[in-house]
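here is a sequence with its predicted model. Questions after.
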Amino acid sequence: MWLTLLYCVIGGAALLFALFSWVIPYIVQYHPGLAIFWHDRIEERVLDTLTQSTRPQRLLAAVQKNATRGDPRSVVLAIDQFCRQKEWAMNVGDEKGCILDSVVSEVNPGAVLELGTYCGYSAVRIACLLPPHGKIITLEFNPDNAAIARQVIAWAGLEEKIQLVVGASGDWIPKIKEQFGVKTFDLVFLDHWKDRYLPDTKLMEECGLLREGSILLADNVICPGTPDYLEYIRNSPRYKSQYFKSHLEYTKVEDGLEKSVFLG
């Protein structure tokens, strides 16, 4: 009897492990709603409980273990490897990151604004492509994420290029000119709360932070999606927009980036 019970327990544990580690992650790779729900609501909470740590803390540990201090590209690679092999995270990711890289290289911006730092992945990715005089201001609402991002940025050796500001975008955008002496931004990367894309874009217009030729690059416009932002940006005579089809970070779910040129 006890042997049978032991076999049942072992078999059940093995089944749960297989479901958690392989079966469910494979299935959610192709389903937009399930992908975000699984990775953000289930997997993260389970691993937080088991490890008594947070996903950003685990990501930072992977950087410190696998990346070379002072080498931004090795930091990006370490995060991508962590997210593909260990644990999904909501960075722009390697696939869409290549699109981001191409836009940064094309614009060659002197002043960049990033809305949504998370753990610093995209800030590092952008900063290492900037010209010598170029700088990026990145806004992060969550102070815990910001604390991790500062360490990731420091590990990449980019503290002089990246100004990390903690607080709500709606509070900071009107104060940017006064606080940082920035007249306008050459490039704005939107990757924060999706319901803030449109109001923050209108706020940047009102505050005069966009000049003729400024580029807005918005992530996750399909998954989880920003329909109100897309409707505005694609129909406004003040913008010329282009969609870059890709996939939700580290999955096979369709997603993309919307590049919009401000026409004045």
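Okay, I see it. Residues are numbered from 1 along each chain as shown.

please count neighbours and contacts with C-alpha atoms only from this point.
Noted.

now the helices: where do they sit in the stretch 1-150 of the chain?
Per DSSP state H, counting those that start in this stretch, the stretch 1-150 of the chain has helices spanning 2-18, 24-28, 32-36, 44-51, 55-66, 72-85, 93-107, 121-127, 143-156. These are given in chain order.

for the ones you listed, which one sits closest to Glu231?
Nearest to Glu231 among the helices of the stretch 1-150 of the chain is helix 32-36 (20.7 Å), distances taken as C-alpha to C-alpha.

and the residue most central in space within the chain, how close does it get to Pro131?
In the chain, the centroid-proximal residue (C-alpha atoms, centre = their mean) is Asn91; its distance is 3.2 Å. Noted for Asn91: a distance of 23 Å to Pro131, by C-alpha to C-alpha, to the nearest Å.

put this next to the previous one:
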Amino acid sequence: MDEYGANVEWHPSYGVEKARIIRSILEKISAEKSEALNIAEFGSYAGYMTVLLGSSLRNNSKMYSVEEDSEYSDISSEIFRTAGLSNCQFLNDSAESAVSTIRDLHDGQLDLVLLDVNTEQYLPTFIQLQKTGLIGKGTTVIANNAIEPGLPDFLIYVRTAPELFSSTLHPCKNGYEDLRDGLEEVNIL
């Protein structure tokens, strides 16, 4: 996907720089947890991050991939299986509905959540995840598009409550463009 996006035709995947940052965050979480990891991604597009996240799963790990667009959800699922991975439940649903579904399917809280939905959905999804108990102390949330197109409401929410969240901006290139962007890493305290 990186080769195609960089040299053939642009597509809205994460790209090498964002993937490196997310891989680093994921390695840190994996090193801190000896047991299985529980991961959810909201917005899979064509499965770029689904494969990256899924390749880190250990036995008994649980992963949920949420994509509202049915065509992209199918593509993401197919690419995941083509990569030889199988430990993911794909949910073709809105972020709001999927949070309730995941709460029904999952006992406990998630270790990592990746948000990559429409920008106006980041904060409501984050708050709903908090209210359902799917995220809490020890959960890491990564929000894509922190700079471009930007997430002002979400960033104000997580950056102005230092007693609740530790928030770090990771500036980076936006996929296969020269446009600058960032990933916001939020650790729940």
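Structure's in. What do you need? Everything numeric here is computed off the predicted structure, so don't read it as measured data.

just the TM-score for the two chains, thanks.
Remark: TM-score between the superposed chains equals 0.92 [TM-score structural alignment, normalised by the length of the second structure]; 183 aligned residues with a C-alpha RMSD of 1.2 Å.

got a list of what the aligned partner of the residue nearest to the centre of the first structure in the second structure touches?
Aligning on TM-score structural alignment places Asn91 of the first structure opposite Ser13 in the second structure. Under the criterion of C-alpha atoms under 8 Å, 6 or more residues apart in numbering, the contact list for Ser13 of the second structure reads Gly5, Tyr45, Ala46, Tyr48, Gly175.

go again using 6 Å as the cut-off
Taking C-alpha atoms under 6 Å, 6 or more residues apart in numbering, we find Ser13 of the second structure in contact with Gly175.

state the distance from it to Met1 of the second structure.
8 Å.

do the same with Leu26 of the second structure
In this view, Leu26 of the second structure and Met1 of the second structure are 20 Å apart by C-alpha to C-alpha.

with Leu179 of the second structure instead?
As judged by C-alpha to C-alpha, Leu179 of the second structure and Met1 of the second structure stand 19 Å apart.

please apply the same query to Asn38 of the second structure.
25 Å.

of those two, who's got more company?
Applying other C-alpha atoms under 10 Å to Asn38 of the second structure and Met1 shows that Asn38 carries more neighbours, namely 21 against 17.

counterpart of that one in the first structure?
Correspondence of Asn38 of the second structure to the first structure, assessed by TM-score structural alignment: Ala111.

contacts only, for that match.
Neighbours of Ala111 of the first structure in contact, by C-alpha under 6 Å, 6+ apart: Gly134, Lys135, Ile136, Phe185, Asp186.

10 Å instead, please
Neighbouring residues of Ala111 of the first structure by C-alpha atoms under 10 Å, 6 or more residues apart in numbering: 130-131, 133-137, 182-188.

buried subset of the residues you listed?
Members of the contacts of Ala111 of the first structure that pass the buried threshold by neighbour count (16 or more other C-alpha atoms under 10 Å) are listed as Leu130, Gly134, Lys135, Ile136, Ile137, Thr184, Phe185, Asp186, Leu187, Val188.

setting aside sequence neighbours, what's the nearest residue to the second one?
Here the nearest residue to Gly134 of the first structure in space, its sequence neighbours aside, is Gly110; by C-alpha to C-alpha, 6 or more residues apart in numbering that works out to 4.0 Å.

to what extent is that neighbour buried, counted in neighbours?
Residue neighbour count, defined by other C-alpha under 10 Å, stands at 16 for Gly110 of the first structure.

that one and Pro56 of the first structure: what is the separation?
Following C-alpha to C-alpha, the distance that separates Gly110 of the first structure from Pro56 of the first structure is 29 Å.

same check, this time on Leu5 of the first structure
The spacing between Leu5 of the first structure and Pro56 of the first structure, counted by C-alpha to C-alpha, is 39 Å.

next one: Val152 of the first structure
10 Å.

shared neighbours, those two?
Contact criterion C-alpha under 10 Å, 6+ apart; residues bridging Val152 of the first structure and Pro56 by contacting each: Cys119, Ala146.

between the two, who's got more neighbours?
Val152 (28 against 18).

touching, that one and Gln64? I think so.
Yes. Proximity of Val152 of the first structure to Gln64 meets the contact threshold set by C-alpha atoms under 10 Å, at 8.4 Å.

what's around Tyr118 of the first structure, how many residues?
Summarising burial for Tyr118 of the first structure: neighbours were counted as other C-alpha under 10 Å, giving 26.

quick one: residues contacting it.
The neighbours of Tyr118 of the first structure, taking C-alpha under 10 Å, 6+ apart as the test, are 56, 89-91, 138-149, 191-192.

now with 8 Å, please.
Contacts here follow C-alpha under 8 Å, 6+ apart; on that basis Tyr118 of the first structure touches Met90, Asn91, Glu140, Asn142, Asn145, Ala146, Ala149.

quick one: buried ones out of those residues?
If you count burial by 16+ other C-alpha under 10 Å, the buried members of the contacts of Tyr118 of the first structure come out as Met90, Asn91, Glu140, Asn145, Ala146, Ala149.

wait, the fourth one touches Leu139, no?
Going back to what we said before, that points to Asn145 of the first structure. No. Contact status for Asn145 of the first structure versus Leu139: not in contact, 10.9 Å apart, counting by C-alpha atoms under 8 Å.
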